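model the structure of this input:
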Amino acid sequence: MNPLRLLAGKPRESTRTAARETLNITLDNGETVDVLRVRDPRARRIKLSVSERGARLTLPLRASEVAGERFVLEHGEWLVAQLARNGDAALALAPHVTSAIPLRGGELPIAWHEGRALRLVRGGDGLQVTVPPGVRSTSLRRALRDFYEAEARTDLGRWLPPLLPTLPRAPSRIVLKVMSSQWGSLAPNGVVALDLALVLARPSAFEYVFVHELCHLIRADHSRAFWREVEARFPHWRDEREYFHAHGRQLKASLRALLG
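Below you'll find the predicted structure:
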């Protein structure tokens, strides 16, 4: 036997990727919903889930399409209730059409202007947006993201200084990004990551998540000692957890709709 064949081991099987297709399904109550059907080679059972992106039906390779649609119909009431939690998510930003954007638990009015350069500036009681003719949607979304990040950093800059004397060290960096399920995290190197959708929430909810992640600089777990650290700095943290339970999915869905 060729010894090189022993060293090479078994040949790798070809990697099979998940196949995706969006279905339009009419439920027993007459309501029509869009469901993303994903046939995943790693799946072991049929699964129906809902996130800020909408409904998702995951099928194992051997499950039939009919069985999948039947599964959706059997869980129709649950599906409608979960989709309702997304609330009225904001629509994509449209020049001279969108009248307001979500910010800090409320809505910020937009005044549109035509000009040679794209600009987003806080002015008066709203947001002054100057757009050139034929502005690209990608450029507009990028500018809105920069605006949201600047607003979020303004809040963080107000909350951080009073907390620093109570921490063993300062965070090495704070990054804002679009997160799928989490609201924040702390990396071993001290980098705090926060979901940009937090700036759409009421300020107290945003502040709670920030305090929560900073407290992980003291305790890396979620022990009773950790929660005592959180409570010492933010006594009403339970109220904010309830707020995210009720409105979190809508906040994430709104940010995704606005930023694409």
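
from here on, contacts and neighbour counts on C-alpha atoms
OK.

quick one, helices of the protein?
Listed in chain order, the helices of the chain (DSSP state H) span 3-8, 65-74, 76-84, 137-163, 203-215, 224-233, 237-259.

next, format these as TSV and append distance to L36 and mean neighbour count.
Below are the helices of the chain laid out as TSV (distance: least, Cα to Cα, whole Å; neighbours: other Cα atoms under 10 Å):
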stretch	distance to L36	mean neighbour count
helix 3-8	40	8
helix 65-74	11	15
helix 76-84	13	16
helix 137-163	25	15
helix 203-215	31	22
helix 224-233	38	15
helix 237-259	16	19
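
and the ones you listed: which comes nearest L176?
Smallest distance to L176 across the helices of the chain (Cα to Cα): 6.9 Å, for helix 137-163.

quick one, the closest one and helix 224-233 angle?
90 degrees (axes from the mean of the first three to the mean of the last three Cα atoms, to 10 degrees).

orientation of helix 137-163 relative to helix 237-259 in degrees?
For helix 137-163 against helix 237-259, the angle by the same axes, to 10 degrees is 160 degrees.

angle of helix 137-163 against helix 203-215?
Helix 137-163 runs at 70 degrees relative to helix 203-215, counting by the same axes, to 10 degrees.

the helices of the chain: which one's closest to A19?
That would be, of the helices of the chain and by Cα to Cα, helix 65-74, which comes in at 12.5 Å.

thinking again about what came up before, output the helices of the chain as JSON lines; include the columns distance to L176.
Converted to JSON lines, those look like this (distance: least, Cα to Cα, whole Å):
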{"stretch": "helix 3-8", "distance to L176": "44"}
{"stretch": "helix 65-74", "distance to L176": "36"}
{"stretch": "helix 76-84", "distance to L176": "26"}
{"stretch": "helix 137-163", "distance to L176": "7"}
{"stretch": "helix 203-215", "distance to L176": "11"}
{"stretch": "helix 224-233", "distance to L176": "21"}
{"stretch": "helix 237-259", "distance to L176": "13"}
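
for N189, which of those is the nearest?
For those, the distance to N189 is smallest for helix 203-215, at 12.8 Å, taking Cα to Cα.

for the closest one, which outside residues touch it?
With contact meaning Cα atoms under 8 Å, 6 or more residues apart in numbering, helix 203-215 is reached by 104-105, 156, 159, 167, 171, 183-186, 192, 194, 198-199, 226, 229-230, 233-234, 237, 240-241, 243-244.

still on that earlier bit, of all the helices of the chain, which lies closest to A100?
Of all the helices of the chain, it is helix 237-259 that lies closest to A100, at 11.3 Å by Cα to Cα.

helices or strands up against that closest one?
When contacts are defined as 3 or more Cα pairs under 8 Å, 6 or more residues apart in numbering; DSSP states H and E, helix 237-259 sits against helix 137-163, helix 203-215.

structure for this one too, so we can compare:
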Amino acid sequence: MAKFLPRLIAASPRTLQRDCVRLRLDDEQEIDVLRVRDPRARRIKLSVDERGARLTLPTRASLVAGERFLHEHRQWLATQLARYAEDALLPALERDVPGQQLPLRGELLPLHWHAGRYTRIEQDAEGIHFHLPARAGTPLMVRALRDFYETQARADVGRWLPRYLPSLPRAPSRVRVKVMSSQWGSLAPDGTMALDLALVLGRPEAFEYVLVHELCHLIQANHSPAFWHEVETRFPLWRVEREYFQRQGRSLKAQLRRLLQPA
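Below is the predicted model:
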């Protein structure tokens, strides 16, 4: 028995170890799952993103347990992969194509193209107006759109933040808006807050919830009951917005990726 244990339980690596596992789904489709042994992991976890499926194992988890976990979640995995395939079909931003729309604050707004002397994006009651010089290329168009979304996100944060500051021990040292692969927000030990740019595409209440969530980490640097009490005191409907992200979060991030990497 002692000789058999090394095959079931891996040694304790200090760094990530990666390999691939071949898995046959219920529809006979075969996929490669990235298997990662992570010393920071506390439980077996299966996740899916635009890069594919990933199985994360804690240091002491057996390979047999990991494979069993994979097989037990085949149907869930197939559903998630199908949804990501649908997200990949979201329309990209193409210059001068009529009838396009841009997502902003939970709505799809009509997009109007205009020739201009310099690049700028404006919003009015008719929708969003994209002004571009005739020779402007794709990188300039993408940069302008990213700057527009960041400006809109910062405007929202600037409107909400003063409401919560009086009840906090201190203000964030800095607020950054950037593209985040999986998280919606984070708070560094030095007080720097990061917020995902895709938040401005979704409904404002969900964006405000993420802001409140990260602000409460200035009081409780964890997710203890005390932390959630601080969140609920400031944002009683936080559960509703968390469910919104569970339903729509993947699609919001996929939309942003497509818009910032147009065909």
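
what's the TM-score once they're superposed?
Once superposed, the chains reach a TM-score of 0.73 (TM-score structural alignment, normalised by the length of structure 1), with 226 aligned residues with a Cα RMSD of 3.6 Å.

distance to H222 of structure 1 added to the helices and strands packed on helix 237-259 of structure 1, as CSV?
As requested, these are exported to CSV (distance: least, Cα to Cα, whole Å):
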stretch, distance to H222 of structure 1
helix 137-163, 19
helix 203-215, 10
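
make sure M193 of structure 2 is actually in contact with W184.
No - counting by Cα atoms under 8 Å, M193 of structure 2 stays clear of W184, with 10.9 Å between them.

counterpart of the helix or strand containing R7 of structure 2 in structure 1, which residues?
Using DSSP states H and E, R7 of structure 2 sits within helix 5-8. Aligned using TM-score structural alignment, helix 5-8 of structure 2 spans no residues in structure 1.

quick one: list the elements packing against that helix.
On a contact count with 3+ Cα pairs under 8 Å, 6+ apart, helix 5-8 of structure 2 meets helix 63-72.

show me what contacts L108 of structure 1?
Residues in contact with L108 of structure 1 (Cα under 8 Å, 6+ apart) are 100-102, 125-127.

typed the wrong thing, it's P103 of structure 2
The contact partners of P103 of structure 2, taken as Cα under 8 Å, 6+ apart, are 109, 201-202.

please list which of those residues are preserved in structure 1.
Shared with structure 1 under both residues aligned by TM-score structural alignment, their matches' Cα atoms under 8 Å, the contacts from the contacts of P103 of structure 2 are 109, 201.

now the contacts of P103 of structure 2 in TSV, with distance to L81 of structure 2?
Formatted as TSV, the contacts of P103 of structure 2 follow (distance: Cα to Cα, whole Å):
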residue	distance to L81 of structure 2
L109	29
L201	23
G202	22
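
so which of the contacts of P103 of structure 2 are in strands?
L109 (DSSP state E).

in the stretch 1-150 of structure 2, which spans are strands?
For the stretch 1-150 of structure 2, the strands defined by DSSP state E, counting those that start in this stretch cover 17-24, 30-37, 45-49, 52-57, 101-104, 107-115, 120-124, 127-132.

closest to R143 of structure 2 out of these?
Of all the strands of the stretch 1-150 of structure 2, it is strand 120-124 that lies closest to R143 of structure 2, at 10.4 Å by Cα to Cα.

how close does the closest one sit to structure 1?
With the two structures superposed, strand 120-124 of structure 2 lies on average 1.4 Å from its match in structure 1, counting by mean Cα distance after the TM-score superposition for structure 1.

buried stuff in that strand?
Buried residues in strand 120-124 of structure 2, defined by neighbour count with 16 or more other Cα atoms under 10 Å: 120-121.

now do that strand against helix 138-164, angle only.
Going by the same axes, to 10 degrees, strand 120-124 of structure 2 makes 50 degrees with helix 138-164.

and strand 120-124 of structure 2, how far from the chain's centre?
Centre-to-centre, strand 120-124 of structure 2 and its host chain are 26 Å apart (Cα atoms, centre = their mean, to the nearest Å).

onto which residues of structure 1 does that strand map?
Taking TM-score structural alignment, strand 120-124 of structure 2 hits residues 119-123 over in structure 1.

which residues does the matching stretch contact?
127-131, 143-144, 147.

let's see 7 Å
127-131 (Cα atoms under 7 Å, 6 or more residues apart in numbering).

now render those as JSON lines, adding neighbour count and distance to A92 of structure 1.
Putting the contacts of stretch 119-123 of structure 1 into JSON lines (neighbours: other Cα atoms under 10 Å; distance: Cα to Cα, whole Å) gives the following:
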{"residue": "L127", "neighbour count": "19", "distance to A92 of structure 1": "16"}
{"residue": "Q128", "neighbour count": "17", "distance to A92 of structure 1": "17"}
{"residue": "V129", "neighbour count": "22", "distance to A92 of structure 1": "15"}
{"residue": "T130", "neighbour count": "19", "distance to A92 of structure 1": "17"}
{"residue": "V131", "neighbour count": "21", "distance to A92 of structure 1": "16"}
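
pick the one among those closest to D28 of structure 1.
L127 (43.9 Å).

find the nearest non-adjacent residue to that closest one, please.
Nearest non-adjacent residue to L127 of structure 1, counting by Cα to Cα, 6 or more residues apart in numbering: I110, 4.8 Å away.

ok, now which ones touch the one you found?
By Cα under 7 Å, 6+ apart, the neighbours of I110 of structure 1 are 99-100, 126-129.

if you set the cut-off to 10 Å instead, what comes out?
The contact partners of I110 of structure 1, by Cα atoms under 10 Å, 6 or more residues apart in numbering, come to 95-101, 120, 122-123, 125-129.

do G134 of structure 1 as well
P95.

quick one: it and P95 of structure 1, what's the gap?
Distance of G134 of structure 1 to P95 of structure 1, computed by Cα to Cα, to the nearest Å: 10 Å.

what of G106 of structure 1?
20 Å.

compare the two (neighbour count), which wins?
P95 (21 against 12; other Cα atoms under 10 Å).
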